[in-house]
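A.B. asks: sequence isn't available, so here's the structure alone:
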């Protein structure tokens, strides 16, 4: 599992599943690459590791306007916002807490519910950016201040390429049913087909 690195529990908005981490930020100093390397350095054979890839985005609400932000690391609200149309207020039965939204946006729903009008462009009032350091796209809604860190075909491809180069057994997807027209699955398959 190499996702859920950042969320409402974090000190700032940040990548859900960074390929690399950004030094000197409020984000965790862990990533897809550093985690895999740590396991290999600890003696786990690369051929016994499957790396997790998220086919969803995690939403938090920024407390600052991110329309022109230079980076994705901004203060956030500790209240989980409503995610996509499938996100329902539910009680975590293991914890017995209050009913809450998950804040999850399935990739397919980003493509069909008016967030992404193409794989690499957002529909108003959303703004899409790509963070080159962490290798992840992110979205910001100018009206609600919702920030969504997610993976697209480019970020999934980079992670799958790294896993293949390291000689990992493969990757696992959480969950494959969140894909849209096989955009993300095809990115994985290209990395492992050579």
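C.D. replies: Alright, I've got the coordinates. All values derive from a computational prediction rather than experimental measurement.
A.B. asks: contacts, neighbours, all on C-alpha from now
C.D. replies: OK.
A.B. asks: which residue, other than its chain neighbours, is closest to the residue most central in space within the chain?
C.D. replies: Among the residues of the chain, the one closest to the centroid is residue 150, at 3.2 Å (C-alpha atoms, centre = their mean). In this structure, residue 150 finds its nearest non-sequential neighbour in residue 57, 3.9 Å apart by C-alpha to C-alpha, 6 or more residues apart in numbering.
A.B. asks: how about that neighbour, secondary structure?
C.D. replies: What DSSP: H, G, I helix; E, B strand; the rest coil gives for residue 57 is strand.
A.B. asks: same question for residue 129.
C.D. replies: Following three-state DSSP, residue 129 is assigned to strand.
A.B. asks: for it, what are its contacts?
C.D. replies: Residue 129 makes contact with 137-139 under the criterion C-alpha atoms under 8 Å, 6 or more residues apart in numbering.
A.B. asks: show me those residues that map onto helices.
C.D. replies: Judged by DSSP state H, helices contain none of the contacts of residue 129.
A.B. asks: and the residue nearest to residue 150, how many neighbours does it have?
C.D. replies: As a burial measure, residue 57 scores 27 neighbours (other C-alpha atoms under 10 Å).
A.B. asks: surely it is in contact with residue 146?
C.D. replies: No. Counting by C-alpha atoms under 8 Å, residue 57 stays clear of residue 146, with 11.6 Å between them.
A.B. asks: so the residue of the chain positioned farthest from its centre: helix, strand or coil?
C.D. replies: Distance from the centre of the chain peaks at residue 43, with 27.7 Å (C-alpha atoms, centre = their mean). Using three-state DSSP, the structure places residue 43 in coil.
A.B. asks: try it against this one:
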């Protein structure tokens, strides 16, 4: 699977499902689809037997504006790369997210902080077509080929996947002759925006 590469277990916000990380600073290289496929094929596994796991969800974090935004030589601040986040705060994700409380084993758990793609729409961060609303800043990271959202007021940052990142993953599947993809999970999509994007880019027929 190519997700949960970065999450709240780290000390900074990174891509949940990076297509590549070789262009990231060495300290932030946690793995990627590119690296995984290279490792498997180098080990002798034919690429046409490999399936790329992709996520319809992302992780959220509380990030102070001083860390979350950078000028980057532009007049308008943009979302910073790999910002630190407040590990003492655990934001609640969408309605499918695991809330805080004691689990069945008697262990205290915090909020999961996960947002499905459709959950970001329901939260007002994305329009129904999957594009960012005026409530958040949006940045597409060209290295990992994944997007980020940030609300400066609530200080909520989300690393997730959208149609653009799924299209990049579809192209990767096609270019590397992979068997296909598996998604966790299709119910997190909205009107098949993600599924259609990756299937079209991968060159799969519309009908299964």
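C.D. replies: Perfect, I can see it now. Since the structure is predicted, the reported quantities are computational estimates derived from the model, not experimental observations.
A.B. asks: ok so, going back, now do the same for the residue farthest from the centre of the first structure: its match in the second structure.
C.D. replies: The equivalent of residue 43 of the first structure in the second structure is residue 44 (alignment by TM-score structural alignment).
A.B. asks: quick check: the helix of greatest length in the first structure aligns to which part of the second structure?
C.D. replies: Scanning the first structure for the longest helix, with DSSP H as the assignment, gives helix 153-165. Matched against the second structure by TM-score structural alignment, helix 153-165 of the first structure falls on residues 163-175.
A.B. asks: average offset between the matching stretch and the first structure?
C.D. replies: Taking mean C-alpha distance after the TM-score superposition for the first structure, the mean distance separating stretch 163-175 of the second structure from the aligned residues in the first structure is 1.0 Å.
A.B. asks: pull the residues that contact that stretch.
C.D. replies: Under the criterion C-alpha under 8 Å, 6+ apart, residues 19, 52, 130, 145-147, 179-181, 193-195, 197-203 lie in contact with stretch 163-175 of the second structure.
A.B. asks: and that stretch, which residues are buried?
C.D. replies: Judged by neighbour count using 16 or more other C-alpha atoms under 10 Å, the buried positions of stretch 163-175 of the second structure are 163-174.
A.B. asks: ok, stretch 56-74 of the first structure next?
C.D. replies: So stretch 56-74 of the first structure, judged by 16+ other C-alpha under 10 Å, has buried residues 56-62, 65-66, 72-74.
A.B. asks: what's the span of that stretch, first residue to last?
C.D. replies: This stretch, stretch 56-74 of the first structure, spans 21 Å end to end (C-alpha to C-alpha, to the nearest Å).
A.B. asks: and stretch 19-39 of the first structure, by the same measure?
C.D. replies: Here the two ends of stretch 19-39 of the first structure are set 15 Å apart, with distance taken as C-alpha to C-alpha.
A.B. asks: could you list the buried residues of it?
C.D. replies: 19-22, 27-28, 30-33, 35-36.
A.B. asks: restricted to helices, list those residues.
C.D. replies: Per DSSP H, the buried residues of stretch 19-39 of the first structure map to helices at 32-33, 35-36.
A.B. asks: reformat those as TSV; add distance to residue 109 of the first structure.
C.D. replies: As requested, these are exported to TSV (distance: C-alpha to C-alpha, whole Å):
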residue	distance to residue 109 of the first structure
32	24
33	28
35	29
36	29
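A.B. asks: and of those, the nearest to residue 115 of the first structure?
C.D. replies: Nearest to residue 115 of the first structure, judged by C-alpha to C-alpha, of these is residue 32 at 25.8 Å.
A.B. asks: nearest spatial neighbour of that closest one, skipping sequence neighbours?
C.D. replies: Nearest residue to residue 32 of the first structure in three dimensions, chain neighbours excluded: residue 19, at 4.8 Å (C-alpha to C-alpha, 6+ apart).
A.B. asks: list the contacts for that neighbour?
C.D. replies: Taking C-alpha under 8 Å, 6+ apart, one finds 31-33, 134-136, 155, 158-159 in contact with residue 19 of the first structure.
A.B. asks: aligned to it, what sits in the second structure?
C.D. replies: Residue 19 of the first structure maps onto residue 19 in the second structure, with residues paired by TM-score structural alignment.
A.B. asks: repeat for residue 82 of the first structure
C.D. replies: So residue 82 of the first structure corresponds to residue 92, using TM-score structural alignment.
A.B. asks: please tell me how far the nearest residue in space to its match that is not next to it in sequence sits from residue 159 of the second structure.
C.D. replies: Spatial nearest neighbour of residue 92 of the second structure, excluding adjacent residues (C-alpha to C-alpha, 6+ apart): residue 113 at 4.8 Å. Distance, residue 113 of the second structure to residue 159 of the second structure, using C-alpha to C-alpha: 11 Å.
A.B. asks: common neighbours of these two, please.
C.D. replies: Residues touching both residue 113 of the second structure and residue 159 (C-alpha under 8 Å, 6+ apart) are 59-60.
A.B. asks: one step back: measure the residue nearest to residue 32 of the first structure to residue 33 of the first structure for me?
C.D. replies: Using C-alpha to C-alpha, residue 19 of the first structure is found at 6 Å from residue 33 of the first structure.
A.B. asks: then residue 181 of the first structure?
C.D. replies: Residue 181 of the first structure sits 27 Å away from residue 33 of the first structure, going by C-alpha to C-alpha.
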